[in-house]
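**Q** From the sequence below, what's the structure:
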Amino acid sequence: MAQLDQTHDPKLESWVASANGHPDFPIQNLPLGIFSLSGGEPRGGVAIGDRILDLPAALAAGLFTGEAAKAAEAASRATLNLFLALGPGPRRALRMRLSELLAQGCPEQGSVEPCLHDAAACTLHLPARIGDYTDFYVGIHHATNVGKQFRPDNPLLPNYKYVPIGYHGRASSIRPSGVPVRRPKGQVKPPDAPVPSFGPSQRLDYELELGIWIGPGNALGESIPISEAAEHVAGYCLLNDWSARDIQAWEYQPLGPFLSKNFASTISAWIVTPEALAPFRIAQPSRREDDPAPLPYLLDEGDQREGGLDVELEVLLLTPGLREKGLPPHRLGLSNTNNMYWTVAQMVTHHTCNGCNLQPGDLLGTGTISGPDEVSCGSILEATLGGKNPIALASREERRFLEDGDEVILRARGRREGFAPIGFGECRATIMAPS
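**A** Next up, the predicted model:
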């Protein structure tokens, strides 16, 4: 598990003025991503305030040595897969050196300044080549809320508190923040219809999730013990796993979601490292005293003590009507990662307990993370009770599900007394009409 050190000092300030007090990217964060300048090739960079540190340029300037140089070189490519594969040692060395280079009073400031670019002038790309994607279902309040709509007397299935539920999705349609999402088509069958029909989804939804980037993987046939699982996690992002609820309702039995999910997922473009999130580690919060204990292969004292995360999650909606009237986005939900029933380490261990091999750059999704009340819903399916209770907007519009032209915005913030708050950058996309 990542430990606290001088890079987390809340008094630490950067000579990059915009970083000081920045809502997402102060010097205590230092997330990594892939960017390009106009006409340029994609390359690795680090977010600092409203600037991006060009890692290939900094490497060429001789600003890194040793393990930090090894990590900087791996992070200078067009994807971060080689960097993710290095594991925590080189990653921590790079973070320490980046903190030194960007801190107020750095004697090498003159050599670093030419390596900075205005973030507004850059294009952000997927940070890694995603080989595989798996979506879990660890938000217990979401599972309960959705279960109540179908099974009011028994919302959680018997296996939920014993096994981290998940399904293997697809990676080909995952896109970075800002890329529009086209409304999907598929088969739907309302309860009163005698036969299904084909057409655009009318019950399009968002899902407020955390994404987990896999670092070093495991060989096929081998498993990752729960005590070592944290060493295989390279970072985190926001994830909107768009869902077509009407298509899903017709297709998901007996094998689960297919066309209702595989048309698009949107992620925030920066990888926030486990080291940056060290101040926001907490005990696993969602398991009650009368719940069954995890089976031994999922139980580790250290993970139970600090395997949870305390990160605020927010989802907002910006509609054509709100834009036209100059009104701000409407908050749809405010939740927190402390509503996860299973820890990230438990997800990794369970994923590999049968010998399934994970690889650097694989992406895991937590599933929708909702809170215990109506203001903390992580999907519009929950917020409107399946479309029965429309959401009233200041523009005098209503929403039961998402409409064309709607833009969904996810944000996240780690806050803790005595530490600098950090964020993830936005995860946003606008719904386009079907083709």
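
**Q** drop to CA atoms for contacts and neighbour counts, all remaining ones
**A** Fine.

**Q** And the top helix by length along the chain, what's buried?
**A** Ranked by residue count under DSSP state H, the longest helix found in the chain is helix 88-102. Residues of helix 88-102 classed as buried by neighbour count (16 or more other CA atoms under 10 Å): 88, 90-95, 97-102.

**Q** Show me what whichever helix or strand comes after it is packed against.
**A** For helix 88-102, the succeeding helix or strand toward the C-terminus, using DSSP states H and E, is helix 109-112. Judged by 3 or more CA pairs under 8 Å, 6 or more residues apart in numbering; DSSP states H and E, the packing partners of helix 109-112 are helix 88-102.

**Q** how far is the helix it packs on from where the chain is centred?
**A** Mean-position distance between helix 88-102 and its chain equals 22 Å (CA atoms, centre = their mean, to the nearest Å).

**Q** Tell me which other helices or strands that helix touches.
**A** Using 3+ CA pairs under 8 Å, 6+ apart, the elements in contact with helix 88-102 are helix 66-74, helix 109-112.

**Q** after the last one comes which helix or strand?
**A** Read that as helix 109-112. Sequence order places strand 116-118 as the next helix or strand after helix 109-112, per DSSP H and E.

**Q** this one next, for a side-by-side:
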Amino acid sequence: MSAAALLPPEPPLGTALGVVAGSGRPGPSRIVVPVGSAYVDVGTLAAAQGGPHPALLGEPTLDGLLAAGRPAWREVWEWLGDWLVDPERLAPYVLPQAGVVPVLPFTVADYTDFYACEQHAANASAIARAGGTVSENWYHLPVGYHGRAGTVQVSGTPVVRPHGQRGRGDLGPTKALDLEAELGFVLGGRRTGPVPIEEALDHVFGVVLLNDWSARDVQAWESRPLGPHLGKSFATSISAWVTPLDELAGAWVDPPARDPQPLPYLLGKADRGLDLTLEVRINGERISTPPAADLYWTPAQLVAHLTSGGAPVRPGDLLGSGTVSGPRRDQRGCLLEFTWGGRDEFALADGTTRHYLNDGDEVSIVGTAPRLDGGRISLGEVRGTVTP
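**A** Take a look at the predicted model:
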């Protein structure tokens, strides 16, 4: 089959960027755009065809491009969009498929996981305490915690069941391994001091799908009185492909009604949400479809709040949205909610039942977004298999 035959009329992922490595690529890892089942070598294309920023696109990761800032990102995105209109022209720049695999596309500088979904916050509060309600402060600021950047891994990397303290004198592998369907916002440019909300999206390069694996029994024991630590620090998986924010122009929606109104530094025209739909699968079987449109706190607010205390923006900062959940059971984005704290088991099509994840389970999360022309684009997939 010719390389050109691998290229469909439209890329199912829109204009997404990633990095591949392995024996099928020339030299070190390469920045690519996935088109159908093919990987187009973006650096070689830019150098040969006079594209923008060929040196940055020829680097082995997205780090240099992330540092370059939004004007450079927009130039690259518009240039790639023009080339993808006629995929036949890309055939000379398609990498051989044999031995080529996606790798982590950028160096994660800092990882902050937020708690931006009201439905998830309400469910988690009710599960943790009978009749519990969302804490008052949650409605005044985007609550989050600082995670471990070094445990962020690319889709397809196995997830080893972690050990930890599960209670008084109880040490061992978690019995309540969970998934969390989230959006991840990849930041770029450099900024010290607070970022005004009207400038916050200038630092959001794009979106990845994110699974914040969680050991719920470890988390429950260690989280009183402080926040998540070992229950969250063992693995966070992200999709191999970063969808540029400009590619999501058709997905912007108004934020939900808020009462009370946030403080002025969290309000402005950039305070908009993204109408993205996620799909959670266990061993290939769909169990839920969490909607991101109703996230209470929006990407611009996450950036504005994160930096309001003086934290800088660095290329490769990663912000998780927190679990995305809807009001129905089949829209819940984690098993904590889906089984109501492990109380309710659920069955898969093969006849097996679960409260939480078993060894050998493969979890995948996919996502789609509306386009300006009325169609939809894919955000790719984040996938991981639980190992003992």
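
**Q** After superposition, what's the TM-score here?
**A** Comparison of the two superposed chains (TM-score structural alignment, normalised by the length of structure 2) gives a TM-score of 0.94, and 383 aligned residues with a CA RMSD of 1.8 Å.

**Q** G186 of structure 1 corresponds to which position in structure 2?
**A** Aligned by TM-score structural alignment, G186 of structure 1 pairs with G164 of structure 2.

**Q** Could you count how many residues lie near N154 of structure 1?
**A** By the criterion of other CA atoms under 10 Å, N154 of structure 1 has 11 neighbours.

**Q** wouldn't D63 of structure 2 be in contact with A109 here?
**A** No - contact criterion CA atoms under 8 Å: D63 of structure 2 and A109 do not qualify, at 9.9 Å.

**Q** Determine the residues that are contacts of both of these two.
**A** P315, G316 (CA atoms under 8 Å, 6 or more residues apart in numbering).

**Q** So for the two, which residue has more residues nearby?
**A** More crowded of D63 of structure 2 and A109, by other CA under 10 Å: D63, with 19 against 16.

**Q** residues in contact with the nearest residue to that one once chain neighbours are set aside?
**A** Computed as CA to CA, 6 or more residues apart in numbering, the closest residue to D63 of structure 2 that is not its neighbour in sequence is F106, at 5.5 Å. F106 of structure 2 makes contact with T61, L62, D63, G316, according to CA under 8 Å, 6+ apart.

**Q** measure the corresponding residue of structure 1 for the second one to G235 of structure 1 for me?
**A** Meaning L62 of structure 2. Using TM-score structural alignment as the criterion, L62 of structure 2 maps onto L80 of structure 1. With the distance defined as CA to CA, to the nearest Å, L80 of structure 1 ends up 11 Å from G235 of structure 1.

**Q** for the stretch 101-250 of structure 1, what spans make up the helices?
**A** Applying DSSP state H, counting those that start in this stretch to the stretch 101-250 of structure 1 gives helices spanning 109-112, 140-150, 245-251.

**Q** Quick check: the longest one compared with structure 2, mean distance?
**A** Superposing on structure 2 places helix 140-150 of structure 1 at an average distance of 0.9 Å from its equivalents, by mean CA distance after the TM-score superposition for structure 1.

**Q** Where does the top strand by length along structure 2 end up in structure 1?
**A** Ranked by number of residues, the top strand in structure 2 under DSSP state E is strand 376-387. The alignment of strand 376-387 of structure 2 onto structure 1 (TM-score structural alignment) covers residues 421-432.

**Q** same thing with stretch 323-332 of structure 2?
**A** Mapped onto structure 1 using TM-score structural alignment, stretch 323-332 of structure 2 covers residues 368-377.

**Q** Now tell me what touches the matching stretch from outside.
**A** Applying CA under 8 Å, 6+ apart, the contact partners of stretch 368-377 of structure 1 are 137-142, 207-210, 332-337, 339-340, 378-379, 383.

**Q** rerun that using 6 Å as the cut-off
**A** Stretch 368-377 of structure 1 has contacts (CA atoms under 6 Å, 6 or more residues apart in numbering) with G139, H141, H142, E207, L208, E209, G333, L334, S335, G378, A383.

**Q** Out of these, list just those in strands.
**A** Among the contacts of stretch 368-377 of structure 1, DSSP E puts L208, E209, G333, L334, S335 in strands.
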